[in-house]
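K.L.:
Need the 3D shape of this:
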Amino acid sequence: MRKVLIIGIGAGNPDYLTVQAIEALNEADVFFIPDKGSDKAALRSLREEICARFIRQPGYRFVPIAVPVRAKSDDYKADVADWHAAIEARYTALLQSELAEGETGAFLVWGDPALYDSTLRIIQAIDAKAPFPFAYTVIPGITSVQALAAQHRIALNRIGEPVHVTTGRKLGEALPEGADTVVMLDGEQAFKRLIGQGLEIYWGAYLGTPEEILISGPLDEVAEEIDRRRREARAANGWIMDTYLLRKSDSKPKSDAPPKSDAPPKSYAPPKCGAP
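P.N.:
Got it, this is the predicted structure:
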């Protein structure tokens, strides 16, 4: 039987890989690597660098996947459904043609496969109707949410209080009362619509990598700086991954706030692949 591993590889720093993830890498014969074009070539190359660093035996191979582009209309969910269907068809064909009986294939997922990533859903859909049997296993990873809290040296939750995790698209609908809010996938900087509400923001981009940017402080004071730094970084690198936490400003003593820093963790060795 074919076997598929869905491996969470962390938020960008190879040191974030768990022992379980490293062992899973060493089980795989084939790595299915998404190819999203030249702008995101660094993400593809970093996956390859992770394999080169942690896999102990030769013989594995890479199979590139040309990822379809998602349409953008007024019906977001319909666009995503069509996009996932196209990816599912592509994955199905590759699993059948590139993964032989008895072999193990792997998908390397940024962060954790269970949080705002659709690889697991797509593999489940394939499993439900594929003309060939296969087994799949999920290996959790360190998310950008965890990396954000660690780099800012903060706890995500206040004592006995909830944490709300959402997207930039949903943030504008309502800010939950009494919950600190973690925001992911915010391409439009929805936090700017919340200026004037007495919020603190802890923002981070390229977490754990040499390009890491950290900014924190009262939202009213740092929103424009975040917007500017984000636009500059995206223009320079061709892509950006950022995450942030919003909370009421009285929830954390100012004396406990970490200094702003753009310095990467000292343990990270920059990839040799020419990543920006």
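K.L.:
drop to CA atoms for contacts and neighbour counts, all remaining ones
P.N.:
Fine.
K.L.:
can you pull out the strands in the stretch 1-150 of the chain?
P.N.:
2-8, 30-35, 61-66, 104-109, 134-139 (DSSP state E, counting those that start in this stretch).
K.L.:
Tell me which of these sits nearest to Lys170.
P.N.:
With Cα to Cα, the closest approach to Lys170 among the strands of the stretch 1-150 of the chain belongs to strand 104-109: 23.1 Å.
K.L.:
now that closest one against strand 2-8, angle please.
P.N.:
20 degrees (axes from the mean of the first three to the mean of the last three Cα atoms, to 10 degrees).
K.L.:
want to put them side by side, so please do this one too:
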Amino acid sequence: MADTLELHLVGIGTGNPEHLTLAAVRALDAADLILLPRKGEDKVELLDLRRDICTRLLNGHARIAEFDLPLRAADGDYLAAVADWHDAIAAEWRRQIDAHLPAGGGKVALLVWGDPSLYDSSLRIATRLGAVGGAPRVHVVPGITAVQALTAAHGIPLNDLAAPVVITTGRRLREGGWPAGADTVVVMLDSGGAFQAVDADGVGIWWGAYLGMPQQALVAGALGEVAGDILRERARLRQAHGWIMDVYLMRRGPGG
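P.N.:
Alright, predicted model coming up:
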């Protein structure tokens, strides 16, 4: 085993094993240890999807370790709570690495939904590992994002011709409304219904949940006409599955 600790953050797309690139499969196959987070009983399906990827696509060489993901505080200052949460996750990663790779070196892989660069904190958490042990050498394998899966599912371009796009969160849309200077807005990490914070006049929306999975659901149309449909479908799906991952694109102009 090599003396150097390597951390491979592998983008796995939106839950469909066919979203993994050949580079992703090679990185996972070469790992000495793959860490799979458990996020509670209501999200066990997410763990099952990761298990399924490892079973179907890998050759069985890597040791697979499951761990309970620390919980983020639900009250208090949001950014402070996230920082504390990331510290706790980094400490748990270190505990797992020390337990399963006691020699201190080797290749560790984590399966990251979508791509590690887009609204995922794995890279930020990785920088904290140096504070709880030796800093690893970090490698990133890009993956298909929810944004790509959404536009593909609806068969639409991400942007209008020569027009800008803003990717933001439901929290920021609620707080600030439609981002200035943007014709197209993509919203991620919405707990539900942040699109109600914008003026629906002339706005089209393309919404998708469980993109690329068997239970994929899509709704599109004028925002003022389909907002209620989206809210009802989202509530139904969350009740049925215990969790939901969704994303949507809104566009102003003739296409809206």
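K.L.:
what TM-score comes out when they're superposed?
P.N.:
Once superposed, chain against chain, the TM-score is 0.93 (TM-score structural alignment, normalised by the length of structure 2); 250 aligned residues with a Cα RMSD of 1.5 Å.
K.L.:
residues contacting the aligned residue in structure 1 for Leu158 of structure 2?
P.N.:
Here Leu158 of structure 2 is matched to Leu156 in structure 1, going by TM-score structural alignment. Leu156 of structure 1 makes contact with 149, 163, 180, 245, according to Cα atoms under 8 Å, 6 or more residues apart in numbering.
K.L.:
if I look at Leu156 of structure 1, how far off is Thr243 of structure 1?
P.N.:
Applying Cα to Cα, to the nearest Å, the value for Leu156 of structure 1 to Thr243 of structure 1 is 13 Å.
K.L.:
Common neighbours of the two, please.
P.N.:
By Cα under 8 Å, 6+ apart, no residue touches both Leu156 of structure 1 and Thr243.
K.L.:
Give me the distance from stretch 99-107 of structure 1 to the chain's centre.
P.N.:
Here stretch 99-107 of structure 1 is found 24 Å from its chain centre; the criterion is Cα atoms, centre = their mean, to the nearest Å.
K.L.:
gap between the two ends of that stretch?
P.N.:
12 Å.
K.L.:
Ok, stretch 156-165 of structure 1 next?
P.N.:
11 Å.
K.L.:
Show me what Phe195 of structure 2 lines up with in structure 1.
P.N.:
Using TM-score structural alignment, Phe195 of structure 2 pairs with Phe191 in structure 1.
K.L.:
if we can go back for a sec, tell me which entries of the contacts of Leu156 of structure 1 lie within helices.
P.N.:
Among those, the members falling in helices are Ala149 (criterion: DSSP state H).
K.L.:
Leaving out sequence neighbours, find the closest residue to Pro218 of structure 1.
P.N.:
Glu200 (4.4 Å; Cα to Cα, 6 or more residues apart in numbering).
K.L.:
Arg229 of structure 1 versus Glu212 of structure 1, what's the distance?
P.N.:
Taken as Cα to Cα, the span from Glu212 of structure 1 to Arg229 of structure 1 is 11 Å.
K.L.:
Just give the nearest non-adjacent residue to Val140 of structure 2, would you?
P.N.:
Nearest non-adjacent residue to Val140 of structure 2 (Cα to Cα, 6+ apart): Leu9, at 4.9 Å.
K.L.:
who's in contact with the residue mapped onto that neighbour from structure 1?
P.N.:
Residue correspondence to structure 1 (TM-score structural alignment): Leu9 of structure 2 is matched to Ile6. The contact partners of Ile6 of structure 1, taken as Cα under 8 Å, 6+ apart, are 106-109, 113, 119-120, 136-139.
K.L.:
Only whichever of the residues you listed are buried, select them in PyMOL.
P.N.:
Of the contacts of Ile6 of structure 1, the buried ones go into a single PyMOL selection, burial set by 16 or more other Cα atoms under 10 Å:
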select buried, resi 106+107+108+109+113+119+120+136+138+139
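K.L.:
Which members of the contacts of Ile6 of structure 1 are the farthest-apart pair?
P.N.:
Val109 and Tyr136 (14.1 Å).
K.L.:
ranges for the helices of structure 2?
P.N.:
According to DSSP H, the helices that structure 2 contains are 22-29, 44-57, 78-100, 122-128, 146-154, 170-176, 223-241.
K.L.:
Give the aligned range of the first one in structure 1.
P.N.:
With TM-score structural alignment applied, helix 22-29 of structure 2 matches the range 19-26 in structure 1.
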